[in-house]
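**Student:** My questions concern the predicted model and sequence given below.
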Amino acid sequence: MTHDYEELGLVAGLEIHQQLDTASKLFCGCPTERRDPEEPVRSFTRYLHPTKSELGELDEAALEESRVDREFEYLAFDTTCLVEEDDEPPGRLDREALNTALEIAALLDCTVVDRAHVMRKIVVDGSNTSGFQRSTLVATDGEIETGDGPVGIADMLLEEESAARIEEREGGVTYALDRLGIPLVEIGTKPDIRTPEQAREAAERIGMLLRSTGKVKRGLGTIRQDVNVSIAEGARVEMKGVQSLDDIEALVAGEVDRQVELLDIADTLESRDAAVAEPTDATEVFADTDSGVIAGAEAVRAVRLVGFDGLVGREIQPDRRLGTELSDHAKRQGAGGIFHTDELPAYGVTETEVEALREAVAADPEDAVAIVAADTDVAERAIEAVAERAETAIEGVPEETRGANDDGTSRYLRPLPGAARMYPETDVPPADPDPAEIEAPELLTEKVERYREELDLGSGLAEQVAYGRHMPTFEAAVGRGVDPTTAASTLESTLTELRRDDVPVGNLTEEHLLSVLELVEAGELANEGIAPVLTELAADPTLSAEAAIETAGLSGVDREAVRETVVEVIERNESQIETEGMAAFSGLMGECMGALRGKADGEVVSELLREEIGRRT
């Protein structure tokens, strides 16, 4: 669907959440490396409930979350401490994390606060053992540039990451504690974004600035984008959990589509004098039903939607209808979803049962009816939630928090949080940031230019290294005198090839890589031997680089030994040399390198091979 976004009054903003690559977690000394969820050493369970703010108010989002009684299981590891289990007060704010946040603030042209006070943000979905997330405001009032004009930075906070959701099961959720407490920054833009394209560009710019520090974690799940979207006649909607930059543009455009459709539905409902009746019991209507879903339920609850006929089934996003929105709310209460008369008879429900349902709730032809089949208490909660959502459909677009789907659509999660979810953290003293001690890092765009001009890397390789996750290792290697091209190709090409060959390159530390590159620079290992040596180190990380060379059988050979191998290859191919002369070089070079198995540098082999061929032609 094509829109004039200026005419619609599109306003959007971003919240970027980026994990920091620190040695310790934000409020304890535990490491920030992720663990295998299959290897916990123990587990424990908790039930969480919302608490009132210091003004005695309950946050609406937390209250809705608490209406579903769930048990939360937490997987603990040998690195898990009592702070993570919420059995011990937190320590002071991690200084390394704070300093990295100050670097990011400088890149965003933000003003740093005089004193950083830690706050508690109520979270009762189980993602934090304490029932709240600790967060502190670090900087405000920054700005970034985009092709469509500047985008203001409202604020930047330093927060603790939530626990990782492992499994959702009936009656509860399982989380792993290895992720809980990893420092992250949350960057919120001002509502200055006016097009989907500008939203993507702004997120891309912020991501580049974050990676420029060389101190942020990389990989799936280490950065998340939330997008706030509204149009003039609609409402502010926050879409959470956008994993990819490629999704931002589609999600903003898709949300505009959804709000436009919902506003049109609201206009139609107003013209029909629409209303929502009180939910009723419809269990008897389906007493002898052949519908498997309904027959297995304890109760069926129904709600008459006056004037909604034909609109519940109306598509508002690809494969999502107004009925899907109602279903999302039912699912939040533990139901499997809803059935409605715009789609019935279907799913084993007959025409006769539909007529009986309409009669039971006194529905007229212009009305729709929605039903929920579940255990009695779930069905009652779910049908009330459906009725509430149907009432907001008459009004227009509800403010809410939604989850981003992979296909560019979104689903209802919970109401928008309010100010009542925040209150001061009394266990952690405030910190005094000192931006004067921080030097803003070189931007990645500037690195690309420096790599091209000073290190003589090609444009593609320079950009690949600068934006890649191994950029800090590359900088360290060049600082130790390693040839830049060798370092770059090893980190960006060789490691990628090894990963594709299922070599566990994740076992390789920065020191492994630097040691191997230094041996190449010193002439103790040929370039061709890099991959075999790294393979050995990945298989056994306890080895030294020198030991890995021995294990790989790549102990270097002197120049005369290389000449002997070259001569042997030539003697086996004398007839080819007589026929082709120097044209035989390419094929014989491969044979020589194979015979030497990476024990000699390719340039030395090439020189000697050309010399020996020249003697025979």
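**Tutor:** That came in fine, so what should we check first? Just so you know, these numbers come straight off a predicted model, no measurement behind them. Numbering: from 1, shown residues only.

**Student:** Please count neighbours and contacts with C-alpha atoms only from this point.
**Tutor:** Noted.

**Student:** now the helices for the stretch 151-300 of the chain?
**Tutor:** 196-212, 245-271, 292-295 (DSSP state H, counting those that start in this stretch).

**Student:** To clarify, my last question referred to the stretch 1-150 of the chain.
**Tutor:** Under DSSP H, counting those that start in this stretch, the stretch 1-150 of the chain gives helices at 5-8, 60-66, 95-107.

**Student:** Alongside the first one, take a look at this:
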Amino acid sequence: MKIGLEIHFQLGGNKLFCSCSTEGTELNESFTRKLTPVMGELGKLDTAVEYETIRNRNFLYRASSNSCLVEKDEEPPHPVNPDALKTTIAISKALHCKVLDYTSFMRKIVVDGSNTSGFQRTGIVGMDGYVKTSRGNVRISTITLEEDACRKLSEKEGVVEYSLDRLGIPLIEISTEPDIIDPDHALETAKAIGHYVMSMQNFRGEVDSIRQDVNFSMGFGRVEIKGVSKLSFIKDTIEYEIKRQSSLEAISRILAEKPHEIGNFIDITGMFTNTDSSMIKKSIASGKSVMCARVSACNGLMKHGNYKLGREFADVAKNMGLGGLMHSDEFPAYGLSDEELHSIYSTAGKGDNDAVIVVLGEKSRIEKLKPLLDERFDKILKMQLEETRSATPSGETRYLRPLAGKERMYPETDIPAVKITEAIMESIEKLVPKSLEETMNELTKKFKLSQVEAESLINNNLLSLFKALAGNFDNPHILSRILLQTIPELENKKGKKLSQVQMVDIFGNQYLEARQLPQYHNTDSILELSRREKWDRNTFETALSLYIIDNIPVSELEKREELKMLNDNEIKKILDELVKDGNVTQKNVIPLFRGKTKQSFNPSDVIKIFVTMQNQK
């Protein structure tokens, strides 16, 4: 077994080849494109490009407030973002890579329409490094700086809809050699690499800012698994792929001595004039066809226990934009009657050991499906499994397209090579992130945090934000609690994550500086109110609750009675009333005190004044 990783990290600030912000919202403007296949530098057409040509899709792009003519591919790219380049060099140094003398950008053909130009610009910055793990060093093959792709919104009826808001965001890609031993080691390696990038001040730190690709092989060819969205899914995805390939190996052994083929598709739409199957009825009503084909010797292999050959075929059909692929191992599901099944099997020529697949969709698309299924079936039987797959949120993988090759690369003619001068190298020395051990020591010694707090800040992508804001809190523990507990608890209660505008309302422009985002918010913040009014932690958390849960604007918080701090004289006055009422002790004084006022107070001050009053009796 061989495992390697390609981890992508977004950087905040400006986009890579224009001055647009990395943050934006969608606009009403849109346009469409149709991509035309082109040959790579070696004069050959890439197999993944050929596959996309067969799919024959159209692409609809939604403009955004942070997109310009560069994103629309109607203006040449601007010079590379210097901050993004310096950050990539700093990460390369931290991971012991050799930084190249020049960064030359290449065009990598993009086959799914996720870039308006039909290619992605990418440049190698560092090579031949390593990251330390508990199970030995994992070699880093390359560290590249590239532009991120469009954000996919939907796909329907052969049209893929994208937003331009993500297109062009600086993306650092860190690729390892296949030195990873097993799923647990893959997770450890990803965390170790991620620490260095997440320590950078301009790491974007949003929900979708890290994406992992897994390169995996059990000896049957390299499988590239795209888009593992969370670290915790890396292990699940690899374990699923081990089970999938083991199952396909068993199927190939079963079929090794048997004649096997997929028959020609036969139109059986006319069989379903009076069908009770809602799926088929709906498909026919929309003008689509129903077609079937025999799959010899595959009865019980389409979906039975660990055998799921039907899913392999269904993924190909789905990629062709077909509504559904059903098979005989699932029947009589989908509302099919015994009479309909008998007619399907008879028409397809099904024998006792054969399976039958039924496909819904446009007849012209189904006819193009046959050679793709033949090719996939042949590769499975020969256990030639090299391909690109996509990761699902449940930790599974799905067939995406053939594995792209070197033919998709050719030189970028619009961007000159960038010389990495001695001045640039000197300027990044202070940017090189510290190791995990050094960072942990800084958090526990300088900020007096516990090991648990320090690890949680690192693992939750909050390190750079914490360090940027720590100077504004007298006690770093308060900031740690707010970031790790208070805000997540209020987000869970609210049912959604805080937006960047809300984070600015809480922490002010210091949040924007921490994320290296444009200064667009000049009103008061909860943090500034807290410093001005000398709030304690409880009052600050009450203010957060009023803002997040009760939707009280920041401008109104100062007027709220429950946020006005009691002074010593006001505390003593309330305590006098409690003592007069009787039955007050040091153990119950705080809950009784809360019952007497809506205003904020420091519990330790109340205890101190109460004890003084008792001693004076």
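**Tutor:** On my side now, so go ahead. Keep in mind it's a predicted model, so treat the numbers as computed, not measured.

**Student:** follow-up on the earlier one: the helices of the stretch 1-150 of the first structure: which one's closest to residue 156 of the first structure?
**Tutor:** For residue 156 of the first structure, the closest of these is helix 95-107, at 7.4 Å, according to CA to CA.

**Student:** which bit of the second structure covers the closest one?
**Tutor:** Aligned by TM-score structural alignment, helix 95-107 of the first structure falls on residues 82-94 of the second structure.

**Student:** Could you list the buried residues of the matching stretch?
**Tutor:** 83, 84, 85, 86, 87, 88, 89, 90, 91, 92, 93, 94 (16 or more other CA atoms under 10 Å).

**Student:** what helices or strands is the strand ranked longest in the second structure leaning on?
**Tutor:** Counting residues, the longest strand found in the second structure (DSSP state E) is strand 119-131. Applying 3 or more CA pairs under 8 Å, 6 or more residues apart in numbering; DSSP states H and E, we find strand 119-131 of the second structure packed against helix 82-94, strand 98-99, strand 102-103, strand 105-109, strand 138-147, helix 183-198.

**Student:** a markdown table for those, including distance to residue 153 of the second structure?
**Tutor:** Putting those into a markdown table (distance: least, CA to CA, whole Å) gives the following:
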| stretch | distance to residue 153 of the second structure |
| --- | --- |
| helix 82-94 | 27 |
| strand 98-99 | 37 |
| strand 102-103 | 33 |
| strand 105-109 | 21 |
| strand 138-147 | 19 |
| helix 183-198 | 27 |
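
**Student:** could you pull out the strands for the stretch 201-350 of the first structure?
**Tutor:** All strands of the stretch 201-350 of the first structure, identified by DSSP state E, counting those that start in this stretch, fall at 223-230, 237-242, 275-276, 280-281, 299-306, 315-317, 320-321, 339-340.

**Student:** that older thread, corresponding residues in the first structure for the longest strand of the second structure?
**Tutor:** Counting by TM-score structural alignment, strand 119-131 of the second structure corresponds to 132-144 in the first structure.

**Student:** Quick one: distance of the matching stretch to the chain centre.
**Tutor:** Distance of stretch 132-144 of the first structure from the chain centroid (CA atoms, centre = their mean, to the nearest Å) equals 20 Å.

**Student:** Superpose on the second structure and give me the mean offset of it.
**Tutor:** Taking mean CA distance after the TM-score superposition for the first structure, the mean distance separating stretch 132-144 of the first structure from the aligned residues in the second structure is 1.1 Å.

**Student:** Now the spatially most central residue of the first structure: closest residue in space, sequence neighbours ignored.
**Tutor:** In the first structure, the residue lying closest to the centroid (CA atoms, centre = their mean) is residue 221, at 3.2 Å. With sequence-adjacent residues excluded and distances taken as CA to CA, 6 or more residues apart in numbering, residue 221 of the first structure is closest to residue 243, at 6.9 Å.
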